[in-house]
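1. here are the coordinates; sequence isn't available:
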């Protein structure tokens, strides 16, 4: 069973405006991550725009990624859906294809209660047999996991870890300490906010679920390894080197920035699914300038 630790790099899912996956482009992105030897690939996360793709499109993207990774890197795939039975079918697809784990968010239209979320996760984990990582992303799901609920879910067989955001810098250490105390031994607590992830790793988080890691795997892997080694100074130095990109994230959002970044790096020409529009004009120029400003060893 997969150990959710280290750097999990999340690529975009290059596709046309109808959601048809650009197979050659996705292969290039996955091959780049596998060559960098990231610890896992986070396919069809929010950066992979899973919510905009059909079951068939998601299944095809997973097949392509698994074929390109060829077992060298485990793949954690998004299986979030509004209905429990739909999430279960996606989990079954992922298990049958050979994914290492599923990333499950409590996607909702009607706000969910804690017990509803617990039963949702318990059902998918138990009935599918696919190992799961909890995706705590209240900005999109409008549901916030409490440490107590994460602790309760950590006791469900097959739920291996959580991908969660981070509080302000001066609260990160206490946040991840509290989560670590709430969960079962061996349960992985990981951070999903790129700007805060190095501090979270130094504070005891086991994994960094990285947006920018999907396009700059070597840079983010170097930061991860420095933090895992407890090298605070080197972690801070490398993280500061990516500040031009972090500023773009703040100004233009991470999703839009990484689409522009993939194009500027020559990895693929893709646009986010409508109604999301690609960055143009001065916003795209900001990303180009940020890329140019990165130290040479981090621009890869």
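-> Everything's here; your move. No experiment lies behind these values; they were computed from the predicted model shown. Residues are numbered from 1 along each chain as shown.
2. from here on, contacts and neighbour counts on C-alpha atoms
-> Will do.
3. any idea which helix or strand comes after the strand ranked longest in the chain?
-> Counting residues, the longest strand found in the chain (DSSP state E) is strand 159-164. Downstream of strand 159-164, the first helix or strand assigned by DSSP states H and E is helix 172-182.
4. Mind listing residues that contact that next one?
-> Identification of contacts with helix 172-182 by Cα atoms under 8 Å, 6 or more residues apart in numbering yields 147-148, 150-151, 166-167, 189, 196, 199-200, 203-205.
5. from these, which would you call buried?
-> Neighbour counting with 16 or more other Cα atoms under 10 Å marks 147, 150-151, 166, 189, 196, 199-200, 203-205 as buried within the contacts of helix 172-182.
6. of those residues, closest to residue 242?
-> Lowest distance from residue 242 to the buried ones among the contacts of helix 172-182 (Cα to Cα) belongs to residue 196, with 12.3 Å.
7. Against residue 19, how distant is residue 212?
-> Per Cα to Cα, to the nearest Å, residue 212 is found 22 Å from residue 19.
8. More neighbours: which of the two?
-> Per other Cα atoms under 10 Å, whichever of residue 212 and residue 19 has more neighbours is residue 212, with 26 against 18.
9. Pull the number of nearby residues for the nearest residue to that one once chain neighbours are set aside.
-> Closest residue in space to residue 212, ignoring its immediate chain neighbours: residue 258 at 6.6 Å, by Cα to Cα, 6 or more residues apart in numbering. Residues lying near residue 258 (other Cα under 10 Å) number 26.
10. so which helix or strand takes in residue 258?
-> helix 254-264.
11. And that helix, what does it pack against?
-> The contact analysis (3 or more Cα pairs under 8 Å, 6 or more residues apart in numbering; DSSP states H and E) places helix 254-264 against helix 243-252, helix 281-293.
12. Going by neighbour count, list what's buried in it.
-> So, applying 16+ other Cα under 10 Å, buried residues of helix 254-264: 254-262.
13. what helix or strand does residue 99 sit in?
-> Using DSSP H and E, residue 99 falls outside every helix and strand.
14. So the residue nearest to it when sequence neighbours are not counted versus residue 218, what's the distance?
-> Using Cα to Cα, 6+ apart and skipping residues adjacent in sequence, the residue nearest residue 99 is residue 75, 5.4 Å away. According to Cα to Cα, residue 75 stands 18 Å off from residue 218.
15. got another, please set it beside the one above:
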């Protein structure tokens, strides 16, 4: 299996108000992912609050995660930064700490042009010398990769995959066909946006880059394996159990909801980095009800059927 295939779990990065990473809590979280046997860990993605952390804290997080998983699961590290030289430094740090792959988003303040993004990726891929995935996340970066730009970047040494947002009109098949028509057979196309994870895999996507898998890896893996096996009915059954959580993600943002889930699971007690505000108590209660119902529903389904 390629590094950028299957279920990639994206954990939060617990930190104190000053941005100091709680490496003990992070180790607990990534160990949970390792024990569930997810296909990879997506460390320091958007869920991992990479843009809120200093270079030093990002390195501490990578080192702690690598140590905790002990080589038993690949770790893909987000290295996005405003300046190309900073992203290159982060790529070097990740490689020296033992990362297996890199994930790069075109972070910007001044809106970027295609050629600027292209040169940025070429520069980081060159110094990183690890398999690198394009992080197409217009919801946060406000930059959308054209298919032509993805095609150009797919020919750059070390750039081997793209992480896509959910497509318009849920046309996974059409989008996958269009991207694959202009990239090599080795280039991998996966999706983020948890409520579309099952659909993207059933349509033939290579990877699901999942927020919820960062804290509920075993439960998310059951959904992943059903979809990968083409078991439409099982995938729909498990996805239906997740639907109330997807609703909360859409209403409040998965980033905020995940911090509440982490506390409910007794994995850590941390708030999102300011200026992001923690959810109000009444919303936290809603998250608790949804989480407990989800776990109960999936436990019952597992006892009644052979969940993957």
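-> Nice, I can see it. The structure displayed is predicted, hence computed values, not measured ones.
16. who's more crowded, residue 75 and residue 218 of the first structure?
-> Neighbours around residue 75 of the first structure and residue 218, counted as other Cα under 10 Å, are more numerous at residue 75. The numbers are 26 against 21.
17. Let me see the contact set for the more buried one.
-> So residue 75 of the first structure contacts 40-43, 65-66, 99-101 (Cα under 8 Å, 6+ apart).
18. what about 6 Å?
-> By Cα atoms under 6 Å, 6 or more residues apart in numbering, the contact list for residue 75 of the first structure reads 40-41, 99-100.
19. quick one on the thing from earlier: which helices and strands sit right next to the longest strand of the first structure?
-> Applying 3 or more Cα pairs under 6 Å, 6 or more residues apart in numbering; DSSP states H and E, one finds that strand 159-164 of the first structure contacts strand 132-135, strand 188-191.
20. Now tabulate those strands in JSON lines and tack on distance to residue 91 of the first structure.
-> JSON lines is the format used below for those (distance: least, Cα to Cα, whole Å):
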{"stretch": "strand 132-135", "distance to residue 91 of the first structure": "9"}
{"stretch": "strand 188-191", "distance to residue 91 of the first structure": "20"}
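21. Any idea which of those strands gets closest to residue 244 of the first structure?
-> Of these, nearest to residue 244 of the first structure by Cα to Cα is strand 188-191, at 20.7 Å.
22. what's the mean distance for the closest one versus the second structure?
-> Here the mean offset of strand 188-191 of the first structure against the second structure after fitting is 0.4 Å, by mean Cα distance after the TM-score superposition for the first structure.
23. which residues sit against that strand?
-> 161-165, 197, 205-208.
24. again, only this time at 8 Å
-> For strand 188-191 of the first structure, contacts defined as Cα under 8 Å, 6+ apart pick out 3-5, 160-166, 176, 179-180, 197, 200-201, 205-209.
25. May I see the ChimeraX selection of the buried members of those?
-> A single ChimeraX command selects the buried members of these (16+ other Cα under 10 Å):
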select :3,4,5,160,161,162,163,164,165,166,176,179,180,197,200,201,205,206,207,208,209
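26. ok, back up a step: contacting residues for the residue nearest to residue 212 of the first structure?
-> 12, 211-212, 215.
27. now it: how far from residue 13 of the first structure?
-> When Cα to Cα is applied, the distance between residue 258 of the first structure and residue 13 of the first structure equals 11 Å.
28. just residue 55 of the first structure next, same as before
-> In terms of Cα to Cα, residue 55 of the first structure sits 14 Å off from residue 13 of the first structure.
29. Those two - which one has more neighbours?
-> residue 13 (30 against 18).
30. Quick check: the more buried one touching residue 52?
-> No - using Cα atoms under 8 Å, residue 13 of the first structure is not in contact with residue 52; the gap is 10.4 Å.
31. could you pull out the strands for the second structure?
-> Counting by DSSP E, the strands of the second structure are 6-9, 40-43, 75-78, 101-104, 132-135, 159-164, 188-191, 207-210.
32. The ones you listed: which one's closest to residue 240 of the second structure?
-> Of these, nearest to residue 240 of the second structure by Cα to Cα is strand 207-210, at 16.4 Å.
33. Comparing the closest one with the first structure, how large is the average distance?
-> Mean for strand 207-210 of the second structure is 0.4 Å (mean Cα distance after the TM-score superposition for the first structure).
34. name the helices or strands packed onto that strand?
-> strand 6-9, strand 188-191, helix 197-202.
35. what's the average per-residue distance for the longest strand of the first structure once overlaid on the second structure?
-> Looks like 0.8 Å for strand 159-164 of the first structure (mean Cα distance after the TM-score superposition for the first structure).
36. Compute the inter-axis angle for that strand and helix 172-182.
-> Strand 159-164 of the first structure runs at 160 degrees relative to helix 172-182, counting by axes from the mean of the first three to the mean of the last three Cα atoms, to 10 degrees.
37. List the contacts of strand 159-164 of the first structure.
-> Strand 159-164 of the first structure is contacted by residues 3-4, 125, 131-137, 150, 153-154, 186-193, 209 when judged by Cα under 8 Å, 6+ apart.
38. what does stretch 246-253 of the first structure give?
-> For stretch 246-253 of the first structure, using Cα under 8 Å, 6+ apart, the contacting residues are 195, 254, 257, 283, 286-287, 290.
39. which one of these is nearest residue 92 of the first structure?
-> Proximity of the contacts of stretch 246-253 of the first structure to residue 92 of the first structure, judged by Cα to Cα, is greatest for residue 254, which lies at 29.8 Å.
40. Is it correct that the closest one is in contact with residue 210?
-> No - with contacts counted by Cα under 8 Å, residue 254 of the first structure stays clear of residue 210, the gap being 10.4 Å.
41. Identify the contacts common to residue 258 and residue 13 of the first structure.
-> In contact with both residue 258 of the first structure and residue 13: no residue, using Cα under 8 Å, 6+ apart.
42. Can you add distance to residue 92 of the second structure and give the helices and strands packed on strand 207-210 of the second structure back as JSON lines?
-> Listed next are those as JSON lines, based on distance: least, Cα to Cα, whole Å:
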{"stretch": "strand 6-9", "distance to residue 92 of the second structure": "22"}
{"stretch": "strand 188-191", "distance to residue 92 of the second structure": "23"}
{"stretch": "helix 197-202", "distance to residue 92 of the second structure": "31"}
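43. Those: which one's closest to residue 300 of the second structure?
-> helix 197-202 (20.1 Å).
44. any residues touching that closest one, and which ones?
-> 172, 190-191, 207-210, 223-224, 227-228, 230, 232, 235, 239.
45. Show the buried residues in those.
-> Counted by 16+ other Cα under 10 Å, those give 172, 190-191, 207-210, 223-224, 227-228, 235, 239 as buried.
46. could you dump the residues you listed to CSV with distance to residue 114 of the second structure?
-> Below are those laid out as CSV (distance: Cα to Cα, whole Å):
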residue, distance to residue 114 of the second structure
172, 24
190, 21
191, 21
207, 25
208, 26
209, 24
210, 27
223, 36
224, 33
227, 34
228, 34
235, 37
239, 36
